[in-house]
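Enquirer: following is a predicted model, sequence given first.
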Amino acid sequence: MIQNTSPQADNYNLWSFKPLKKLLVEKNMSKMDFIEAMGISSSTAAKMWRNEYISMKIIDDICNKFECILTDVIEHIPDGDSKENA
């Protein structure tokens, strides 16, 4: 059996982008507006909406662009809660 040791395997559903979704609603910004403003690909955005791994550089770029802190973008999902918050 091959173990997947990629960052995606280790971090899947440990973090939620629910705070970012709330931030976009507060700013009256659509997903497409967000993608264009950030200059990210639609596949990267889709990973975020599915709470999958993205680089910390992108998260840092989001914090800088929106002048916010990390917890305005992502939140930690405690063990056992990943299916409830997905």
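Expert: Noted; the coordinates are in hand.

Enquirer: can we go C-alpha only for contacts and neighbour counts from here?
Expert: OK.

Enquirer: by contact count, what packs against the longest helix along the chain?
Expert: Ranked by residue count under DSSP state H, the longest helix found in the chain is helix 56-66. On a contact count with 3 or more CA pairs under 8 Å, 6 or more residues apart in numbering; DSSP states H and E, helix 56-66 meets helix 31-38.

Enquirer: one more structure, for comparison:
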Amino acid sequence: MNISYKKLWKLLIDRDMKKKGLEKAAGISNYVISEMTRNENITVETVGKICKALNCTPNDMLEFVSDSE
């Protein structure tokens, strides 16, 4: 199983927010944004920070996809 952050990127577009704005609002680093851009794993703590900043749930920002996708 792989992880996809497509939902997060769509959420940012819907809220007219850039990745830099997410960094600031959630208190996360550019490195974490880079990891998510490459669909790499991030910590649960980071997921929590993003969810708190965007007032959303983890299900609103990420999904697990099968290896074949």
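Expert: That came in fine, so what should we check first? Being a predicted model, the structure only gives us computed values, none of them experimental.

Enquirer: rewinding a little: what range in structure 2 does the next helix or strand after the longest helix of structure 1 sit on?
Expert: Per DSSP states H and E, the first helix or strand lying C-terminal to helix 56-66 of structure 1 is strand 75-76. Taken onto structure 2 by TM-score structural alignment, strand 75-76 of structure 1 occupies residues 63-64 there.

Enquirer: so how far does the matching stretch sit from its counterpart in structure 1?
Expert: Taking mean CA distance after the TM-score superposition for structure 1, the mean distance separating stretch 63-64 of structure 2 from the aligned residues in structure 1 is 0.8 Å.

Enquirer: ok, and what's touching the longest helix of structure 1?
Expert: Contacting residues not belonging to helix 56-66 of structure 1 are listed as M38, I69, L70, D72, V73 [CA atoms under 8 Å, 6 or more residues apart in numbering].

Enquirer: what number of residues lie near the third one?
Expert: The burial count assigned to L70 of structure 1 is 14, neighbours taken as other CA atoms under 10 Å.

Enquirer: nearest residue to it in space, please, no chain neighbours.
Expert: C63 (6.5 Å; CA to CA, 6 or more residues apart in numbering).

Enquirer: please apply the same query to the fourth one.
Expert: Closest residue to D72 of structure 1 apart from its sequence neighbours, by CA to CA, 6+ apart: P19 at 5.3 Å.

Enquirer: what's the distance between stretch 34-46 of structure 2 and the middle of its chain?
Expert: Taking CA atoms, centre = their mean, to the nearest Å, one finds the center of stretch 34-46 of structure 2 at 7 Å from the center of the full chain.

Enquirer: cool, thanks, talk later.
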